[in-house]
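Undergrad: what follows is a protein structure lacking sequence information:
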């Protein structure tokens, strides 16, 4: 039999077809490796923060960089445009991720972010930036800081001030500071105690000589330089206690709500100089005045300006004079002298009401109904509600006074 011979043309065609198949297989394998390398690089970026610090271009597996900076494959093939675009995009994402992480580390409520934004500081704390930083530097050594807590000392102080200023919910604060709700509650109780201990000293009873030297002209015109304090009481709403006795002691017939009552005293210059502890809403103003410790601070000859709910005899035990508006009970009308005296007292006593309004408006936590847990005493035998009210008055003393000097 004869042997069939292939023509040169058929042999060439088969050889070219085999070469094309080989090239296609090689390209598919190479693309598969490049795809796997890209996926591995992205996975590494997610798991390792060190990748964000790379400054050299991303180089995939099996690639070499020539002298001109172009990347070639093992077969000296220049990279395709799609891979070049992927490389550029990966490098951009790495840089952007690194920048965002650095920005996140600083946080929104950090000294660097707030130092040029005084309006934001006033909105969240009621203070200006310099006052805020003075307070922080004064207490920062006493604020606890745990490793990996995710919140700085400055943010803890800001958390408490934001709670006092805006009365934000615990869950809201947890979202803002990226911690748990239970962590926010613990931070608030811990830091409010530190701020109370360190800042309660700003509620100071001044010396008589200091008062007389800075006595506003309005008081000098009506009472000379003898006025030492203007007093009044204000209420804070609380939740309804479950205990019947506590419910009765805190019920205010005037407010028609369960409240605690404070006696506040201000100097003629408008600074809070005295704040009593919390009393039940049913307690009379006279009883609080006689039992809160205010009278023991008076000196003979001092003048107290107050309202009709108080008693002239209270200050008499300490040789002090109590200025109270005249009563119309049993009289058809007041005498001209009583009318003029009442007008003078009303013009000066209005300042204590303005200070109470300033404290309430500046710190909205005092405008709302506080939880009954704030009335419970901690290990230092001081209820949280006393710490809150004292701190609000002390912070108000650091702001501009509402009483004009002239």
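TA: Happy to help now that I have it. From a predicted model like this one, the values you see are computed outputs, not experimental measurements.

Undergrad: CA only for contacts and neighbour counts going forward, please
TA: OK.

Undergrad: buried sites along the longest helix belonging to the chain?
TA: Longest helix in the chain, counting residues (DSSP state H): helix 8-47. For helix 8-47, the neighbour count (16 or more other CA atoms under 10 Å) marks 34, 37-38, 41, 45 as buried.

Undergrad: if you count neighbours, what's buried in stretch 181-201?
TA: In stretch 181-201, the ones that count as buried by 16+ other CA under 10 Å are 181, 184, 187-188, 191-196, 199-200.

Undergrad: just stretch 366-374 next, same as before
TA: Neighbour counts over stretch 366-374 (16+ other CA under 10 Å) mark 366, 370, 374 as buried.

Undergrad: gap between the two ends of it?
TA: The first and final residues of stretch 366-374 sit 12 Å from each other (CA to CA, to the nearest Å).

Undergrad: repeat that for stretch 398-406.
TA: Stretch 398-406 stretches 20 Å from its first residue to its last (CA to CA).

Undergrad: take the one below as the second:
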């Protein structure tokens, strides 16, 4: 008979884990976990250093002020909370694709940047005047993508902030009237013009239209109005630098906002008395053959002390470094929107023009 070989059972040795070994394993696990956490922190730090974003400057109000013109991180986030719902639902993105209708345009793919970082990129372009290549390197995107983000956000903020009523009813203006305006209690708006240098066109005809005698340079010109308490309440479009203050006033559309029981405060160049239904406060002119009377001098000084606030407000707008250098002709199609957005943002970025007005306003 064939012998049947049976497999013999084997005893496998089992190592018993003692309490001492368990303690050593626990300690080793904790050390490894701490090492993993440390490496994770180092990785996140390196990622922040390699790519610019809001979180990188959030801890410094000084950096927030430099890059965005907002007074602090708290101010910036308060503004973001106001616009975030519209940014998620109503923003129309500019892309390279040629689309047939609005519905297709609103469904285009977004960029890899978070929406708030896109806003930061736009504000950095406006506030610091950074070039597209610089912005692309900082945010880790192509410069053409940075360009589309800037155009998208300028259009979005122009529509969104421009749809909010800037012009304040006369009752509200009177309720917020600073005591310094007690001699001019019916003042509705203080107006002044400002100019931006632009690239000189090659066409002699265009040169003559945009050349400003006041600046001795080719410029674009706009009119800005503030309420007596300092808020910007009117922004005109940009016009060729050759145009006069009176003509901008006529074309801007502000006349239809004025009523007979209000008044405007303007500089000497605004000869608009025959255009408006309201009172005009303007510094007095000195006759060639006679000195100004004591009353005219006091009147002129009083108006000058109050008109300086519109000049200070305009200076806030022009603190945006984008306007420091001549505007290239290639961006003249979008500079009107960029300038208007810069004016709209002043009402959100800064505190009152005069500190003593902060409680009342």
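TA: Received, thanks. These figures come from a predicted structure and were not determined experimentally.

Undergrad: state the next helix or strand along the chain beyond the longest helix of structure 1.
TA: Heading C-terminal from helix 8-47 of structure 1, the first helix or strand you meet, by DSSP states H and E, is strand 64-65.

Undergrad: looking at the buried residues of helix 8-47 of structure 1, spot the one nearest residue 345 of structure 1.
TA: Ranked by distance to residue 345 of structure 1 (CA to CA), the buried residues of helix 8-47 of structure 1 are led by residue 45 at 73.0 Å.

Undergrad: aligned to residue 225 of structure 2, what sits in structure 1?
TA: Aligning on TM-score structural alignment places residue 225 of structure 2 opposite residue 265 in structure 1.

Undergrad: contacts only, for its match.
TA: Contact analysis of residue 265 of structure 1 by CA atoms under 8 Å, 6 or more residues apart in numbering lists 229-232, 272-275, 352.

Undergrad: of those residues, which belong to helices?
TA: Per DSSP H, these map to helices at residue 352.

Undergrad: residue 262 of structure 2 and residue 252 of structure 2, how far apart?
TA: On the measure of CA to CA, residue 262 of structure 2 and residue 252 of structure 2 end up 18 Å apart.

Undergrad: in structure 2, what sits opposite residue 47 of structure 1 in the alignment?
TA: Aligned partner of residue 47 of structure 1 by TM-score structural alignment: none.

Undergrad: ok so, going back, closest one to residue 124 of structure 1 out of the contacts of residue 265 of structure 1, please.
TA: The shortest gap between residue 124 of structure 1 and any of the contacts of residue 265 of structure 1 belongs to residue 272, at 22.3 Å (CA to CA).

Undergrad: ok, and the closest non-adjacent residue to residue 271 of structure 2?
TA: In this structure, residue 271 of structure 2 finds its nearest non-sequential neighbour in residue 246, 6.2 Å apart by CA to CA, 6 or more residues apart in numbering.

Undergrad: in a helix, residue 245 of structure 1, correct?
TA: Yes. Residue 245 of structure 1: assigned to a helix according to DSSP: H, G, I helix; E, B strand; the rest coil.

Undergrad: which residue lines up with it in structure 2?
TA: By TM-score structural alignment, residue 245 of structure 1 lines up with residue 205.

Undergrad: tell me the secondary structure of the match of residue 225 of structure 2, please.
TA: strand.

Undergrad: do you know how far it is from residue 245 of structure 1?
TA: Residue 265 of structure 1 sits 29 Å away from residue 245 of structure 1, going by CA to CA.
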